[in-house]
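Asks: Need a 3D model of the sequence below.
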Amino acid sequence: MDNLKLSDEQFTNIQESFHAFNRVYGIFFGVKKNTLNLIATILFIIFAMLLYILFVFPLAIQNGYIFLNTICVVYGFTPITTLIMTAITEPGVILKRQISDNQQPESSLTESNEEAIQIENNTQQDDIPKIYRERHCSTCNIKRPSKASHCRECNHCVDGFDHHCYWVGTCIGIRNWRYFVYFLIAAFSAPLLAFLVGIVLFINSASLAAALWFEMFDTLGTSVLIFYIFYCICGFWQHNTILNIFALIIMIFGPLVYTFSIFQNRETYQKYYYYENPYFTLFVSIFMLMISCILLPMTSTNCSNASKLKTTKQIHSEEEFRKEKRQFQFGQDKIEFNLMKKNLIQFFTYPIPKSRYQSL
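Replies: Reported below is the predicted structural model:
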């Protein structure tokens, strides 16, 4: 590309192929349509961090968990860092009209298993999944290389295309795939670590929590008891989803709000700080656990794909191919532990290809 002389019109056409990666404030390559998604994701992570810092951090320091708490707070910045790295890294966009029929893009992530080598050397295009075939892209006007695919959201082809992530606001391709997996692992493990710290603190304050429960029942008495009986009869037995959700919200927020008022108004508890209310810790811990549970399937799936050195697009293409050919075999996607370990080492160490954007 460095030695290729382009006319003004050709240069303009190549630049236009990066319309989805125009820089935002000189930093981000983020897609125009999904910039707000990226900002929303960052704000959500910051919100979760603030909950921990306000309600769990001071209690952990007070109870002597200084080292563990420091690790938790520092590691909490990892999801933001890896998210930004994913967003600012150009994923491997193949420039329009850059690749001729006899020219292939450079790719440093090579397949390590025998099946992939067979696919690469197979000359019968109809006998391999579509993702491994060389196909012509009418939109980009190029001969799309193996493992590349066209992103409808960004309207260009991406080398090693995995998927378009709306949370990150960009395509996931050969250049930012590793950063994306880093982000998922960090986004899953950071709130899980915060949950474990919160649960330890809540167990330590179990005696105070029990005292607040007895205080609440002693004050509200029959009304609280009637509510829980009503929940058990109408919610649990009748399997009413809406009623269950409503009751669970009250069960979580009710003690939280009421014990907060006890801390403020009762002489016995006025000496305590707000963060010593055990229900604040429990609420934040449950919130962190919910985040981890939501991210667990996504994280495990992408880590599993990385252990096979295959993108989501490749796996879906192979599944469609098997359905067309009616080639179903139980356990055919399973790989040995040693091969999985070798693939993961290669995934986390392969040299990221140079961006074609840098050649412009």
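Asks: going forward, measure contacts and count neighbours with C-alpha atoms only.
Replies: OK.
Asks: Show me what the lengthiest helix in the chain is packed against.
Replies: Scanning the chain for the longest helix, with DSSP state H as the assignment, gives helix 278-307. With contacts defined as 3 or more C-alpha pairs under 8 Å, 6 or more residues apart in numbering; DSSP states H and E, the secondary structure elements packing on helix 278-307 are helix 35-55, helix 177-204, helix 206-220, helix 241-265, helix 337-349.
Asks: how big is the angle separating it from helix 177-204?
Replies: Between the axis of helix 278-307 and that of helix 177-204 there is an angle of 150 degrees, by axes from the mean of the first three to the mean of the last three C-alpha atoms, to 10 degrees.
Asks: what comes up buried for the helix or strand following helix 278-307?
Replies: Once helix 278-307 ends, the next helix or strand along the chain (criterion: DSSP states H and E) is helix 312-325. Within helix 312-325, the residues scored as buried using 16 or more other C-alpha atoms under 10 Å are Thr312, Lys313, Gln314, Ile315, Ser317, Glu318, Glu319, Phe321.
Asks: Just give me how far helix 312-325 sits from the chain centre.
Replies: Put simply, helix 312-325 sits 24 Å off its chain's centre (C-alpha atoms, centre = their mean, to the nearest Å).
Asks: cool, stretch 135-149 as well?
Replies: When C-alpha coordinates are averaged (C-alpha atoms, centre = their mean), stretch 135-149 and its chain have centres 28 Å apart.
Asks: for the nearest residue to Phe202 once chain neighbours are set aside, what are its contacts?
Replies: The shortest distance from Phe202 to any non-neighbouring residue, by C-alpha to C-alpha, 6 or more residues apart in numbering, is to Pro278 (5.7 Å). Listed by C-alpha atoms under 8 Å, 6 or more residues apart in numbering, the contact set of Pro278 reads Phe202, Ser205, Ala206, Leu208, Ala209.
Asks: this one as well, want them side by side:
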Amino acid sequence: MFFIKGRLMFGLDARFLVITLLLIVVPIVIFCTNVARNVLHEFLTYNVVYVILAVTILFTIYVLVLLFLTSTRDPGIVPRNSHPLEEEICYNSSVPVDASGRHTPIPPLPRTKEVFVNGFSVTVKYCDTCQIYRPPRCLHCSVCDNCVERFDHHCHWLGQCIGLRNYRYFFLLVSSSALLCIFIFAMSALNIKFVMDDYGTLWKTMKESLASVILMVYSFIFFWFAGGLTCFHLYLIGRNQTTYEKCRRRADNMQNVYDRGCFGNFLEVFCTKTKSSRYNFQAYVQEETPMRI
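Replies: The predicted model follows:
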């Protein structure tokens, strides 16, 4: 799906992005309108609470920007072949004839071919849907129905594939979300401490600061989700692997030909220039002339 004349591109299941957006925004609104207000009462003579509010709002905006950058950009889609190569042996009147008058058969197209990456031979497969030989580390996403360079996985929470052009933003989004969960958990726990100092008993404290209790439970659960993903992808980045390659090599025991060493792998992900899109989504569709056989 495209918006603003092709400047924004969403996946086919972009409706789930609304749920993700609510999971981020709603807890922050509850925190700012309830928890932060109670903390304001405790720090009435200080400006600490205003710093807490500013950090919360700025950090949330940063997470939302990363969410926007991850879910609205081309993940690295490889264009389809508009004139597919012949894959079957054809014998018909349109096929050229040789000197003896017999039709010349078109040789079958190989399903795989070998290319060299860092001095190692890598097998690339032919994609029947896109009618191309997939570049190394490219995979056809069954949800988006596109071949994506350096395909990591399809994220339903973002409604978008994670690939070559948005993996960096995806990792920053996940890791920043984990830090935001820690921050909300800590501030909610601080508020509960203040309330307990006033009421003395845990039960009365929970009744008076129900929002803080809910936010603590919520942020604790989602921290394990976001924090676990952060640790997993830190491991993958250090080894220069994708999620798909990690799962596949566990079964096939394949050699990683893309590993440049831990430091070099992190430089590749975070310090290299993002590759330009292979598509110009704002261009007009050109009418193609039929191929002559």
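Asks: if we can go back for a sec, nearest to Gly92 of the first structure, out of the helices and strands packed on helix 278-307 of the first structure?
Replies: Minimum separation from Gly92 of the first structure across those (C-alpha to C-alpha) falls at helix 177-204, 9.8 Å.
Asks: For Ile27 of the first structure, grab the count of nearby residues.
Replies: The number of residues packed around Ile27 of the first structure, counting by other C-alpha atoms under 10 Å, is 11.
Asks: Find the residue closest to it in space, skipping its chain neighbours.
Replies: Ile27 of the first structure's closest residue in space is Ile88 (C-alpha to C-alpha, 6+ apart), at 6.9 Å.
Asks: what's the neighbour count on the alignment partner in the first structure of Arg134 of the second structure?
Replies: When the structures are aligned by TM-score structural alignment, the residue of the first structure matched to Arg134 of the second structure is Arg144. Using other C-alpha under 10 Å, Arg144 of the first structure is surrounded by 27 other residues.
Asks: Same check on Lys275 of the second structure?
Replies: Lys275 of the second structure is flanked by 9 other residues according to other C-alpha under 10 Å.
Asks: That one belongs to a strand?
Replies: No - secondary structure assignment (DSSP: H, G, I helix; E, B strand; the rest coil) places Lys275 of the second structure in coil, not in a strand.
Asks: Arg165 is in contact with that one, correct?
Replies: Yes - counting by C-alpha atoms under 8 Å, a contact exists between Lys275 of the second structure and Arg165, whose distance comes to 6.5 Å.
Asks: hmm, back to that, quick one: what's aligned to the residue nearest to Ile27 of the first structure in the second structure?
Replies: So Ile88 of the first structure corresponds to Thr72, using TM-score structural alignment.
Asks: need the contact list for its match.
Replies: Residues near Thr72 of the second structure by C-alpha under 8 Å, 6+ apart: Leu8, Met9, Phe10, Gln160.
Asks: Repeat the analysis, applying 6 Å as the threshold.
Replies: Residues counted as contacts of Thr72 of the second structure (C-alpha atoms under 6 Å, 6 or more residues apart in numbering) are Leu8, Met9, Phe10.
Asks: Go through these and flag the ones preserved in the first structure.
Replies: Cross-checking these against the first structure gives Leu8, Met9 as conserved contacts, using both residues aligned by TM-score structural alignment, their matches' C-alpha atoms under 6 Å.
Asks: And the corresponding residue of the second structure for Phe195 of the first structure, how far from Leu53 of the second structure?
Replies: In the second structure, the residue equivalent to Phe195 of the first structure is Phe185, according to TM-score structural alignment. Look at Phe185 of the second structure and Leu53 of the second structure: by C-alpha to C-alpha, to the nearest Å, they are 14 Å apart.
Asks: Compare these two and say which is more crowded by neighbours.
Replies: Counting neighbours by other C-alpha under 10 Å for Phe185 of the second structure and for Leu53 shows that Phe185 has the greater number, 22 against 16.
Asks: Cheers, nothing more for now.
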